[in-house]
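Peer 1: Next one to model:
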Amino acid sequence: MAFVFKRRFFLIARWVIMAGTPLWQCTSSSSTAERIPDVVDYNFHIRPILSDRCFKCHGPDGNQRKADLRLDTEQGLYKALKDDPQAFVVIAGEPEHSELYLRISASDTSMLMPPPSSNLALTEREVKLIRRWISQGAKYQKHWAFIPPQPREVPETDHDDWAKNEIDNFVLARMEAQDLEPNEEADKERLLKRLSFDVTGLPPDLALQKKFLADASPDAYEKVVDALLHSPHYGEKMAIPWLDAARYADSHGYQDDGYRTMWPWRDWVIHAFNENYPFDKFLSWQLAGDLLPNPTKEMLLATGFNRNHKITQEGGVIDEEYRIEYVTDRTNTFGKTFLGLTFECAKCHDHKYDPISQKEYYSTFAFFNQLNEKGLVGDIQLASLADPPRMSISNEDVKRILTFINKKDKDPVPVMIMKDSSKVRPTHVLVRGAYDAPGEVVDFNVPTAIYPFDTAKFGRNRLGLAQWLLSKDHPLTSRVFVNRVWQEFFGRGIVKTSGDFGMQGELPSHPELLDWLALDFMNHGWDIRRLVKQIVMSATYRQSAAVSERKLRSDPENIWLSRAPRLRLPSELIKDHVLASSGLLVREIGGPSVKPYQPKGIWESSTSGRGVLAYYVQDHDDKLYRRGMYNFIKRTVPPPVMLMFDASNRDQCEVKRMRTNTPLQALVMLNDPMVLEASRVLAERLMLENTQADEKISKAFNLILCREADEKELALLNKYYEEEHQTYAAAPDKAAEFIKQGEFRHEEIKDTASLASLMQVVHTLYNMDEAITR
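Peer 2: I've put the predicted structure just below:
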């Protein structure tokens, strides 16, 4: 299974979910690293130890279970041993008579658990934690993520005047428990830059900067928040992480990697966010729009979410093998996107950590196994664009129904959608996950431990599955989505492992806040825009990103949010910023993907050499200057610059991008044709203005860094400009060569030395860390 053992260090001072008691109120006064809590909590202290060290042999996976002993269930923890009915795993209040404690503390290596050969030995502190938990009554708790969100009282704090909304009360209470204080609010320039990138993915233009800085009214910030939330670019920014989760791409994948037209579905996602479709509608249409009463073409289009997986067009493959792969992908994507669980681990055997049996995996699989599809459809040479089932989008559709689709050509556009077969296809447990080893037939169902599937209440199809997800008492759906939205604004979720809310996932840093947000989101109609506004209006979000040595030492990951995070822009937004600040950006919404500058030979060396995507044919004119989210994504060879900055390759569902720092990223910013062209274009536009060199530099600084330069910064840049001017004046051929960058029209500027020097300054500004950091 796609999962590895993880040794995790859990912070002690986290809140007990079931009891609702902050752990900082029930811990001893010794150092954080060594102290044993006065009250030991099963969910926050004991289960993580058992999950890491014991569940492999005594967990959910029945095929690997030893001694018929389970430590992941309440019944298993308190049962008698199979070989000794007089001995019990745990006896509440009596660690000396509890086999669990006796085995983990044994000096005899033949008795010691886990066995020394496993290299999973417990630390002395972990043994003490288990002893204290047993002494205190050994209270078992269901995994926190499988307990429905509980109503939470908004905490009172010592500095309630700091709070802008309820989010801040929860965050401030945690800060105070850690002896931390919030930062002051960020200055207006930096706050506007952060907000604009977070909400629209674009930098604030000079007019917006000037307007916001001049507005001294008490609601100045809220006014700009509302304006940005209703910008058409809001939908584009919100769509980017959803495209990652939905594994959107413009090619089928596998070796031939032929062309597909799923971009109308991307247009729909942008439209749905801009129209503020409530999340229950957004979810239902994508999972099961085709099963709604009298489905419209828009509902059918939304179901393209399920068809974004890879598809083979290679002759000689086994049809059923690949059909099973497609259903598997849809099932795994469902599990990670909506449940935040590692569903894929149960394809071949019972999940080793989470209560998902292999039978339950295939019972969920059954919902996605009813599609009338084949493993191989079409021929790469014929450029089959959409495998059935599919729908065709005509100009008439765009004129009357699908008005949000940016379609310009006359030919109908085929898009893959969902449509179940008229007869129910039986679903089998596949022995060891093999397509050709069918076992027991299973019915439509889900993992019961998460939330029971009431067949009398929910239909035995994907629509019933959507209704199950949206049940008021469902423990995961709202939490998982709220957590991912939070992640977009703070760089990490309240649950850091946003794709794993299971036993091996991180515990929530602010569990009460997560519950409060999840319930508030549901109780206010699943309103996504309202949720985003709550977050960006909070004092927590508005803080300065400055970090003191003390805060960096005590909270290096900023778990307790006593400052705003400094985050590099996602790869798409780096391109957007360069284009927007230079004036090159074409702000057109939606439409087919585009092929900008790319090193030669990459596609040709990485695919079969067949089909319309065998060779990379670069676009020109306006298509070169579209937003980064419209870059053509060929699965076998994703855009290299985007990958360099940690974009998803869209090979499978991804709900959290990595953030890496490599020298190659600096080389991209120094040498990428788009950055060099933008530097040239901006320099030319500044040269055409009737201003002095220092004024041009100041304006460029404002456009790129979204703030005014101070005197020291301007003096440094002006000196650099003068030095470069001397160099280029003495070498006019060098200046002429440097300003040749890019296909965008070149202005007739005779003073090439000044233009090249200014271009160097602009290029330097783009290469500043601050330029691509919000």
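Peer 1: alpha carbons only for contacts and neighbour counts from here, please
Peer 2: OK.
Peer 1: Could I get the full set of strands for the chain?
Peer 2: Ranges of strands within the chain are 390-393, 413-416, 427-430, 438-442, based on DSSP state E.
Peer 1: I'd like the distance between residue 548 and residue 183.
Peer 2: Distance of residue 548 to residue 183, given as C-alpha to C-alpha, to the nearest Å: 10 Å.
Peer 1: who's more crowded, those two?
Peer 2: residue 183 (19 against 10; other C-alpha atoms under 10 Å).
Peer 1: please give me the structure for this one as well, since I'd like to look at both together:
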Amino acid sequence: MLSRLLTLFACITICVFVINACNNTHSSSDALPETVSYNFDIRPILSDKCFICHGPDANKRQASLRLDIADSAYAPLKETKGAFAIVPGKPEESELIKRISSTDPTYLMPLPESHLGTLNEHEIALFKKWIKQGAKYERHWAFVAPEKSPLPKVKNEQWTKNEIDYFILSKMESKGLKPNEEADKERLLKRVTEDITGLPPSLQAMDDFLNDKSPGAYEKAVDRLLQSNAYGEKMAMHWLDVARYADSYGYQDDNIRTQWPWRDWVIHAFNENLPYNTFLTWQIAGDMLPEANKEEILATGFFRNHKYTEEGGVIPEEYRIEYILDKTKTYSRGIMGLTVECAQCHDHKYDPFSQKDYYSLFAFFNNTKEVGYEGDVSISKPAKMPLLSISDTDRKQLLNFINDADTSTLMVSVMGEQDTLRKTYVLDRGVYDRPTYQVLPAALPAVMRFDTVQYPRNRLGLAAWTVNKNNPLAARVFVNQLWQEFFGRGIVKSSGDFGMQGDLPTHPELLDWLAVDFMEHGWDIKRLVKQMVMSAAYRQSAVASKEKIEVDPENAYLSRGPRFRLPAELIRDMVLSSSGLLVRTIGGPSVKPYQPKGLWEQATSGRGALATYKQDHGDSLYRRGIYTFIKLTVPPPSMVIFDASNRDQCEVKRLKTNTPLQALIMLNDPTVLEASRVLSQKLMEEKKDETYNLTKAFRLIICRKPDDKEMKILKSYYDEQLQSFKQNKLSADTTLMQGEYIQDDKVDKNSTAALMKTIEMIYNMDEAITK
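Peer 2: Here you go, the predicted structure:
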């Protein structure tokens, strides 16, 4: 027993030694900046280690000390007479330095029992230098209006294509990195086509681009892609995540809803290049605009996409409050990039948002006409009050972008204000039936003052406040979300959190320059997209050297081109498009493609229109992924496996995982197998030779010509499969029995099956689903 205790003690001692060693790894290697910045050097440490006890939350504050504001940090300490936490210019007299440097566990800060960890030598040195330089506090960088700084000077100026590249190259050079050469034309076209339209380039587009030797060939390709209707579908994908769009209501019964006309509007808005400030204004308060038309009202469906209960016996007011909480969270996270929801029950522990601030924001949405419960699920209610009625005449005139063959009236959930003002109260601990004191609608004061002379206290005022050019967040947050879409990682990695606990921007000057430039040019989304994809940074080869991976594993400094897996919907789109199966109809109701049997039935109450899964047929089987029916309690399985949002809440950034199930999907999904069979059949119908068929299939899927080694492997695999079918080791009839698309019995079955298996192998190449 004693020996086991000694062994345990030795292990603990070693672990403590290792942890302390890790905490001090920065002490000798990292040079201190010439000028220590509160925002970029000090505040992140305070936020991680100190704000939980000495931050904005008054309920958790210790020793009456706030370290997030200068007045408190400079004031005499109440519990230590004659001492000051921070004495500007005098680190040796600052209690903060004494505490973080101490070896006495009863005096050391953070306290060992807090489990926040001690500061390492580098961090302590930063604090000392910062205090010596005057301990200057700054407003949080994200709450300061962006400014357009001059373009930085760079050594390799000839590399740059536009303003973006000066900021990227300047950071690269400071890190000792050099940019990659431009990607070859085939890979570049694939990248930009998938990024802008969500589809692979056609053979004709590939040939045209390869044959165009003019200096403006790439720009011409970009302009053509921006004019494609597929652009709106691709851009809408991200916004549907933000808006938590789904085709059912969630909760136990999870019945059907008709919110898809709002999705049609989003696609239309992107294709028409509706300015982002107008795009936001209509979605926040389109119903409150003077003489609002039905398109402006339809846009407010943005806030009505959350879950709704249809269960009898619920407390209506409890759920009505839940719906308003969801709207508040969607606005603050999706549009403002803030975790304001943390202040629902208490003052925010890290950001300067009080509970009063939260419910003042909540109040903008609290006057809607909607109720918590409308009735029993057995009554068909595809939309919840308040409603927008869309007639066949509307669809032929103002709302002609809505795609529906049915001439009956559509009902869509939208926003609508009560005639009398509903009072809003701060809720004790966020509980719906524990109101305390009344608050009036007001936007977040820490972000920008809500001037009641300039802004009315309603959603229209909130919309105007949001898109005011002095608002420091709206443009920054959207620019960052778009950057994330095209480069795989936001300039601010935590794209849903620009607050104290969020990541610092890797290129703060670039983010601000882009935000200001975006606003200066009329909030033009297509122009912003073109700026990004025309940059030399975007056009780089994605080849990663060992040195670059060591210095910059996440490619945060962009010394190589973006390379990451396609989103779930676009994997489906690539498979359908490359095989010729894709039905390119824009908009309309959601569709139900192939899905494993029994999934819905095992997760349903057994009531309502969605109790069982009724697969669609014909063209509906081959629509783009954006139109796949999303039932909140059972999202489309193949898409969820590829990290699609389950849409139960606002999401601005999807997870990126790699699992064996993803490989199983690509090997066994009926859509992939059917696409392989159909493409094989179409190639065989052309009656070309094997080399032609394999080359064309490879180009359609991988979007480039195969090299000699790849062709040798493809041909060898094809021959091997063909022999197996001819020798009856494999059954061609069974292999070709995939999907509902009509089979051509005139082509040779063995050759078609062998080619199908080879095409399936191409679909399973990593490059097929990677841009």
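Peer 1: Report the TM-score for the pair.
Peer 2: For this chain pair, the superposition-based TM-score is 0.96 by TM-score structural alignment, normalised by the length of the second structure; 745 aligned residues with a C-alpha RMSD of 1.1 Å.
Peer 1: could you dump the strands of the first structure to TSV with distance to residue 82 of the first structure and mean neighbour count?
Peer 2: Formatted as TSV, those follow (distance: least, C-alpha to C-alpha, whole Å; neighbours: other C-alpha atoms under 10 Å):
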stretch	distance to residue 82 of the first structure	mean neighbour count
strand 390-393	56	18
strand 413-416	54	22
strand 427-430	29	22
strand 438-442	28	14
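Peer 1: Dump those strands to CSV, plus distance to residue 309 of the first structure.
Peer 2: Formatted as CSV, these follow (distance: least, C-alpha to C-alpha, whole Å):
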stretch, distance to residue 309 of the first structure
strand 390-393, 14
strand 413-416, 11
strand 427-430, 20
strand 438-442, 23
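Peer 1: Helices along the stretch 251-400 of the first structure, start to end?
Peer 2: With DSSP state H, counting those that start in this stretch as the criterion, the stretch 251-400 of the first structure has helices at 263-274, 279-288, 297-302, 319-339, 358-365, 395-400.
Peer 1: what's the answer for the stretch 601-750 of the first structure, then?
Peer 2: With DSSP H, counting those that start in this stretch as the criterion, the stretch 601-750 of the first structure has helices spanning 640-644, 663-671, 673-687, 693-705, 711-730, 732-738.
Peer 1: and those, which is most packed in?
Peer 2: helix 673-687 (a mean of 23; mean count of other C-alpha atoms under 10 Å).
Peer 1: so how much does that one differ from the second structure once superposed?
Peer 2: Relative to the matching residues in the second structure, helix 673-687 of the first structure has an average distance of 0.2 Å after the fit, by mean C-alpha distance after the TM-score superposition for the first structure.
Peer 1: what's that helix aligned against in the second structure?
Peer 2: Residues 670-684 of the second structure are where helix 673-687 of the first structure aligns, with TM-score structural alignment as the criterion.
Peer 1: can you pull the contacts of the aligned residue in the first structure for residue 400 of the second structure?
Peer 2: Here residue 400 of the second structure is matched to residue 403 in the first structure, going by TM-score structural alignment. For residue 403 of the first structure, the contacting residues are residue 397, by C-alpha atoms under 8 Å, 6 or more residues apart in numbering.
Peer 1: Go ahead and confirm residue 324 of the first structure touches residue 437.
Peer 2: No. Here residue 324 of the first structure lies out of contact with residue 437, judged by C-alpha atoms under 8 Å, at a distance of 11.7 Å.
Peer 1: And the match of residue 400 of the second structure, how close does it get to residue 442 of the first structure?
Peer 2: 42 Å.
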